[in-house]
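Okay, sequence plus prediction incoming.
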Amino acid sequence: MAPIAQTLVHESNGNATVGAMGKTKSGKQLKVRSYPKFDHLEDEREYRKQHLAAAYRVFADRGFDEGVAGHISVRDPILTDHFWLNPLSTHFSLIRVSDLILVNEDGDVVIGEEPINAAAFAIHSEIHKARPDVHAACHAHSVYGKAWSVFGKELDMVTQDSLRFWKDHTVFGSFGGVVLDREEGRKIAQCLGGGKAVILQNHGLLTVGETVDAAAFWFMSLDKTCHAQLLVDAAAQGSDLKKTFIPEEEARSSFAQVGTPEKGWLAFQPYYDEVMAKTNGSFLK
């Protein structure tokens, strides 16, 4: 996790995050939140679990739950071929740190007393194996993500927020039923490549990140971008309205402002704060 921590610290001291407004009028440096530094890996493990539990709560608030479908994983910083997941039948809105399940790369439960979603293991295990840079992955059957996935198309770069996914998302263009086979998970990981998101045909969305915070924010933003795309296409259908696409040069420069791992981490922090305030920190137990 050192690379993103270093990047965040560097950006908070320079202009990349705070830009021309990095100091007060009197010249005092403004404080920008950054990924914390840890003296012990056990502390980072606890941090990752806390933010994983919060991400589930955030997903529940936004209606990304649907029965036992959907899952978010985070890599363990000590046992790096293990990852934490939700128990199969606990609602996202109720998940606490103590509920989280640790599984190894063979799908064996190492810590916890409940089973996990088999599809979660099939997908997440292969992504974590294929992408050492990825420490978290999110998958859920959100309404707008499902709706857009039916078309099997990448998103148009027509809004500023869509630029978070400029040349950084793909489409897994086949539906093979419920993902229970690790071979299907390998195919999804291969399709994802080095990107942050994949649209799963007739299925839903999947996002990844160097932190669970970034992966969760990318998911929320991707679902909203699918919503905007559906509205734009509906408005344009049968009318003389024409879509204006964002030029390549502007897309490239804007991606550097809104689509980097540190920006994803930072963008999730207000949602973490919201969960803390709503629950009085009860999810940390």
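Cool, got the structure. Residues are numbered from 1 along each chain as shown.

For the rest of this, base every contact and every neighbour count on C-alpha atoms.
Fine.

Now do stretch 245-260: distance to the chain's middle.
With Cα atoms, centre = their mean, to the nearest Å as the basis, stretch 245-260 stands 19 Å off its chain's centre.

Any chance you could list what contacts that stretch?
Contacts made with stretch 245-260 from outside it, assessed by Cα atoms under 8 Å, 6 or more residues apart in numbering, are listed as 16, 156-161, 163-166, 263-264.

what does stretch 162-180 give?
118-119, 122-123, 152-157, 184-185, 188, 191-192, 194-203, 218, 222, 225, 251-252, 254-255, 258-260.

can you give me the helices for the stretch 151-285 of the chain?
With DSSP state H, counting those that start in this stretch as the definition, the stretch 151-285 of the chain shows helices at residue ranges 182-192, 212-236, 248-258, 261-279.

take a look at this one as well, against the first:
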Amino acid sequence: MNETVQAVLEELATGCRVLHAEGHADMTLGHLGWRDPIGRGVWVKRSGIGLGEVIGAADFVLLDFDGNRLAGEGRIHKEWPIHTEILRERPDIDVVGHTHPFHATAFSALDIELEAVTNEAAYLGLPVARFDDTRGLIDTPELGRQLAAALGRQSVALMRNHGVLFVGTRISDAVLTGIFLERACRSQLQILATGKPFVATPLVELASKKAQILDPNLIRTFWDFYKRNTESGMYS
């Protein structure tokens, strides 16, 4: 493992711990993956440990696009085809995450659209994608391809009665997208629980709102904030 790969995997480990702290923890379930920079496949969090227990580069396994181990130790998540098939289909992204955050998973059971009732949803690209082909594990390449087709060119997908999928060009983009999705779903569920009418940002205004309040500089600032909190032990 060269120093560049080592450094990125250390940041990927930080991303796992941030997700754990921000509502994506589910025992030992959930995983982040990163496209190998020289095209060998994908580095995926090893199975058997929770997102909050990912310490560093040694907690990732390198798989080729057929799911064969090329490097790393530890068990392999059954849902490795999520990463391989999404990355095959989306050369524009390098990071894939799949988790089971409580509010977004609950929201996936509803036949209603996620709306921009708070700022976070403006970052996601609405309407969000939906995956309804199975409620079970994405444990075959065929199911991975179906999930990739459902995602299309979007950054997130709600997986019915199961969890969420989120992607990005960088670790920071993907992790923050996962965090914003969970927050947006939580906000809308809480509003729906009141039984009162509500108003959301119109779809035609979302692009300008994202450019205004969630610009790349602010996203980098947010990511630095989460990394500082993780490194300082605030989440422990």
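Received the coordinates, thanks. Here the structure is a predicted model, which is why all the values come from computation and not from measurement.

Just the buried residues from the contacts of stretch 245-260 of the first structure, in ChimeraX please.
Applied in ChimeraX, the following selects the buried portion of the contacts of stretch 245-260 of the first structure according to 16 or more other Cα atoms under 10 Å:
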select :156,157,158,161,163,164,165,166,263,264
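
how about Lys210 of the second structure, what's its partner in the first structure?
Residue correspondence to the first structure (TM-score structural alignment): Lys210 of the second structure is matched to Phe255.

From Asp161 of the first structure, how far off is that match?
From Phe255 of the first structure over to Asp161 of the first structure the distance is 9 Å, taken as Cα to Cα, to the nearest Å.

How about Lys146 of the first structure?
Counting by Cα to Cα, the gap between Lys146 of the first structure and Asp161 of the first structure amounts to 19 Å.

sorry, back to before: dump the helices of the stretch 151-285 of the first structure to JSON lines, plus distance to Glu42 of the first structure.
Written out in JSON lines, the entries for the helices of the stretch 151-285 of the first structure read as follows (distance: least, Cα to Cα, whole Å):
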{"stretch": "helix 182-192", "distance to Glu42 of the first structure": "29"}
{"stretch": "helix 212-236", "distance to Glu42 of the first structure": "17"}
{"stretch": "helix 248-258", "distance to Glu42 of the first structure": "31"}
{"stretch": "helix 261-279", "distance to Glu42 of the first structure": "20"}
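
Tell me which of those lies nearest to Arg96 of the first structure.
When these are ranked by proximity to Arg96 of the first structure, the top entry is helix 261-279, at 10.8 Å, counting by Cα to Cα.

Which elements pack onto that closest one?
Judged by 3 or more Cα pairs under 8 Å, 6 or more residues apart in numbering; DSSP states H and E, helix 261-279 of the first structure is in contact with helix 2-13, helix 41-61, helix 212-236.

what do you get if the cut-off is 7 Å, keeping everything else the same?
Helices and strands touching helix 261-279 of the first structure, as assessed by 3 or more Cα pairs under 7 Å, 6 or more residues apart in numbering; DSSP states H and E, comprise helix 41-61, helix 212-236.

what does it contact?
Helix 261-279 of the first structure is contacted from outside by Ile4, Leu8, Ala54, Arg57, Val58, Gly209, Glu210, Thr211, Asp213, Ala214, Phe217, Trp218, using Cα atoms under 7 Å, 6 or more residues apart in numbering.

mind checking how far the corresponding residue of the second structure for the fourth one is from Glu10 of the second structure?
Yep, that's Arg57 of the first structure we're talking about. Structural correspondence for Arg57 of the first structure with respect to the second structure (TM-score structural alignment): Arg17. If you measure Arg17 of the second structure against Glu10 of the second structure using Cα to Cα, the figure is 11 Å.

which of these two has more neighbours?
Set Arg17 of the second structure next to Glu10 and count neighbours by other Cα atoms under 10 Å: Arg17 wins out with 25 against 19.

what's the straight distance from one end of stretch 15-25 of the second structure to the other?
Start-to-end, stretch 15-25 of the second structure (Cα to Cα) is 12 Å.

Could you check how far it is from the centre of its chain?
10 Å.

same check, this time on stretch 59-77 of the first structure
Averaging C-alpha positions (Cα atoms, centre = their mean) puts stretch 59-77 of the first structure 10 Å from its chain's average.

Any buried residues in that stretch, and which?
Within stretch 59-77 of the first structure, the residues scored as buried using 16+ other Cα under 10 Å are 59-60, 64-65, 68, 70-77.

that older thread, what number of residues lie near the match of Lys210 of the second structure?
For Phe255 of the first structure, the neighbour count with other Cα under 10 Å is 19.

what about the helices in the stretch 1-150 of the first structure?
2-13, 15-18, 41-61, 118-130, 143-149.

In the third one, which residues are buried?
By neighbour count, and taking 16+ other Cα under 10 Å as the criterion, the buried residues in helix 41-61 of the first structure are 44-45, 47-60.

Could you do the first one as well?
Under the neighbour-count criterion of 16+ other Cα under 10 Å, helix 2-13 of the first structure has Ile4, Ala5, Gln6, Leu8, Val9, Glu11, Ser12, Asn13 buried.

who wins for proximity to Val97 of the first structure among the helices of the stretch 1-150 of the first structure?
Across those, Val97 of the first structure has its closest neighbour in helix 41-61 (5.7 Å, Cα to Cα).

got the angle between that closest one and helix 261-279?
Computed with axes from the mean of the first three to the mean of the last three Cα atoms, to 10 degrees, the direction of helix 41-61 of the first structure lies at 70 degrees from that of helix 261-279.

Identify the residues contacting helix 41-61 of the first structure?
Contact partners of helix 41-61 of the first structure, identified using Cα under 7 Å, 6+ apart, comprise 38, 65, 74, 76-78, 92-93, 95-97, 212-213, 216, 271-272, 275, 283-284.
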